[in-house]
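[1] sequence and predicted structure, then a few things I'm wondering about:
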Amino acid sequence: MRFIRFNGHGGNEIVSLEEGPDPVPEPGQILVAARYAGVNPADVLQRNGGYPVPPDAPQDIPGLEVSGEVVAVGSRVRRWEVGDRVIGIVGGGGLADRVLAQDQHVWRSPAALGPAQAAALPEAVLTAFDALRRARVGLGDVVVVRGVNGGVGIAACHLVRELGGRAIGIGRSEAALQQVAALGITVALAAGAAEVVASLGNASAIIDLVGGEGVAEDLSLLRPGGRIVVVSTAGGLTAQVPLNLLMGKRADLMGTVLRGRSNAEKALLVGDLEHRLSAVLGDRVSIPVDRVYQAEEATAAFDRLGEPGKFGKVLLDFGA
C-alpha cells in the first residue's frame, strides 16, 4: 500500500509518502482499495498536533474518509462482498490506497458518481447530516449555513432541501457565493444576511461551520426556540455569547464532532443516513471537486485547504 504519514507533529516538513504491506481486516472490518482520498481540515489540525487520534485508529496515517472497492472482508462481515463499491468514514488511515474500515461505517457508493466524485462525498455528507439531526431540521424549517463554500456547507444546503426545509448559505466572499449559487443554493453575503434571513421570519436552525465570534452573530439571526449547531472552530476557539439573548430566544446552542464517537454511535448515524437519504446521494446531492493532487503532492493539498478561493473538496490521487 501507499500512504501519507505524519512523522510527529509540525508543518509540512513532517509529511511523507511511504509504502508498506497491505493491512489485514479484523473480523468486523473491510479493506477498501481507494484511488482517490478526500483531504479535510482535520488532517491539517492532526498534523499540527491539535486533533487527537482515536486510540483504535492509525496514529500516524491521517484521513477520515474512504471511497473505493472492497478487496477483503473480515470473518464476521456479512454486509459486504469483495467487489462492492462503498464510501464511508474512518477514524484515521484514509489518506492511503488501501484503507481499513468498520463494515457498519460505510454505505454503497452512488451509481451516478465516478470515483473522484464519490470520494468527495462521505465525510462532508455525514458531517452535514449529523449537524442537521442535532438541529432537528425538518419540514418547513429555515436553515442558515454559515461558511457555505466548503464541502460540508454545500452538503448541508442540499440535505436541508431533501429534508423539507429551506437553506440559506452565508459567506464572506462574493466570488465563492456565486459558485455556490450556481448549484441552486440561496446565498447571502454575511454583511447583509440579517435582512435576507429576517424576510423569511428568521432561522429555525443555524449550522455554523466557522465558529469563533460568529456564534454570537448567529443568535441575532435566530427565531425563538431556534437551534445552533457549531461544527468547526476555523474562525476561532472561543466566542462571547450574549446570555440574555440566548435566554430570551430560548435557544439551544450545541456542538458536534464525528471522529471521537464510539463505533456504535457512528454505525447508527450511517444507518440513519442510508435509511433516509441514500436514494438522493449522487443524484440530487453531490459535492464539487475543487482540485485533485497526486499523492506525491500531499503538502500542496494541505496548503490548498487554507487558500482563498477554495470551492468544494480537495482530493489526493493515489493512481490506479
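    In hand now; what should we look at? Numbers count the residues shown, from 1 in each chain.
[2] contacts and neighbour counts: CA atoms only from here.
    OK.
[3] so how many other residues sit close to L209?
    Neighbourhood size, L209 [other Cα atoms under 10 Å]: 24.
[4] let's bring in a second one:
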Amino acid sequence: MSSQKTMRAIAVKNGAGPAEALYVDTIPRPLPGPRQALVKVKAFGLNRMDLLQRMGQYPVPPQAPQTLGVEFSGTISELGERNTDDFKIGDEVFGLAYGGAYAEYIAVSSGMLIHKPAELSFEEAAGIPETWITATQALYLVGAFQPGESVLWHAGASSVSISGIQLAKAAGASAIYVTAGSEEKINFCVQKLGATAGFNYRTQNWADELLKATNGKGVDVIVDYIGAPYFQDNLKAAALDGRIVNLAFMGGVKTEGPVDISPFLRKRVRVEGSTLRSRDEGYQRKLRDMLVENALAKFRDGTFKVFVEKVFAFEDVVEAHKLMESNQTKGKIICTI
C-alpha cells in the first residue's frame, strides 16, 4: 500500500552487531490488526534480551517485528477492529510487546496494555512491563510463593530483582535475601528496597552465608539469572521443598566438575526454567492482569517505585546500550522519543 505512512525506528546495521551498529532508520508505520492498538511511543525500556537480540543471539518469537524492544509507554493513536477492551484514542498507556518498541509507533494487542496512572511519568511507566511482569511470573506462577516464605533474588540490583524485592515484601515474605557484586548494590537493596540482608558474591561464599543467616534452613524461593556457576550453590541454599526459578544463564550453561544432585530428593527441591517473551498472548495477558491486581494501586500510592537509572534520547540509543553492557546500573535505562 503506497500511502502507508513511515516512522523512525532503531535498526541494526547488517542485522547484528555491537552497540555502535544501532542507528535511526525510516520504516513503514505498522497498521493495527484486529484487537490491536497503534500506540505513539513516548518512552521505551531497555532489557538484557535487547543486547542479545542486537548481537543475533536471541531467539525472536515469530510474531515479533525486526525492531528491538518489548516495553513502552505512550498514547493510543488508532484502534484496530473488534476492540473490546476499555481503551480509546488518546488514552495514556504502557505495555508489553513481542518486539518493536524502539520506534515512534508500535502495533500491539490491546490485551497487553495497561492504563497509565497519572502518578507515573511516561519514563517510569515504560520501565514497568517487562521487569515487573517477569518478577510476578517468577515469584507467583513459577516460584509458587506463599506469604510467610523466604526469597533469594540473585543480581539484587537488576531491574527484575528490584521489582521482585518490592513484590515479595508487599506479599508478606518472612525474609528477602539478595546477592550482588558490590557493597553499594547490597546497601541499595537493604536500605532502599527493604531486603533483609545481602551477600557479596565477589568476597563471600553466598550459599554458606545464607545458610548461616537462616540457621541452616535455607530459602523457599530462589530466583536466578546466573545459571551454571550457581547451580550447585542454589541446591545447597534451598530449603526443604524449595523452588529454584531459572530466568537466564548470564554465567553460562555448563557446570564445572561433578554436581551433587542429592538435594533433589533429600530436600525435595524443584528447579524450573521460564521465559516470558516466547509465551502465548493468553499467558502474558494473565500476567498483565496479575500485575494490575498486585501492583497498580501500589504504584499509585508510592509503595512500589520504579528506579530509573538514566534517561536517554531516542537518538542516543548507542550510549544507552553501552551503559547497560557496563553492568554498573541499579534500575532501568529508558529512552524517550
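    On my side now, so go ahead. Source: prediction; values computed, not measured.
[5] how alike are these chains, TM-score-wise?
    Here the TM-score for the pair of chains, by TM-score structural alignment, normalised by the length of structure 1, is 0.93; 317 aligned residues with a Cα RMSD of 1.8 Å.
[6] spit out the contact partners of the counterpart of P41 of structure 1 in structure 2.
    Using TM-score structural alignment, the partner of P41 of structure 1 in structure 2 is R48. Contacts for R48 of structure 2 (Cα atoms under 8 Å, 6 or more residues apart in numbering) come out as M324.
[7] show me where the stretch 201-337 of structure 2 has strands.
    219-224, 238-246, 270-273, 308-313, 332-336 (DSSP state E, counting those that start in this stretch).
[8] which secondary structure state does the most centrally placed residue in structure 1 sit in?
    By Cα atoms, centre = their mean, structure 1 has its centre lying nearest to A124, at 2.6 Å. Classification of A124 of structure 1 using DSSP: H, G, I helix; E, B strand; the rest coil returns helix.
[9] all helices of structure 1, in order?
    41-48, 115-119, 122-134, 151-162, 174-181, 193-198, 214-221, 243-248, 263-277, 298-304 (DSSP state H).
[10] circling back to that earlier point, would you mind measuring from the aligned partner of the residue nearest to the centre of structure 1 in structure 2 to H154 of structure 2?
    The pairwise alignment with structure 2 assigns A124 of structure 1 to T131, based on TM-score structural alignment. For T131 of structure 2, the distance to H154 of structure 2 equals 14 Å [Cα to Cα, to the nearest Å].
[11] cool, I186 of structure 2 as well?
    11 Å.
[12] pull up the overlap in contacts between the two.
    Shared contacts of I186 of structure 2 and H154, defined by Cα under 8 Å, 6+ apart, are found at 178-180.
[13] may I ask which of those residues has the most neighbours?
    V178 (29 neighbours).
[14] counterpart of it in structure 1?
    Per TM-score structural alignment, V178 of structure 2 is aligned with G169.
[15] same question for V269 of structure 2.
    Match for V269 of structure 2 (TM-score structural alignment): A251.
[16] also K298 of structure 2?
    So, by TM-score structural alignment, K298 of structure 2 is matched to V280.
[17] that match: neighbouring residues, count only.
    By other Cα under 10 Å, neighbour count at V280 of structure 1 equals 15.
[18] again, but for D43 of structure 1
    The tally of other residues near D43 of structure 1 (other Cα under 10 Å) stands at 23.
[19] before I go, just wanted to say thanks for your time.
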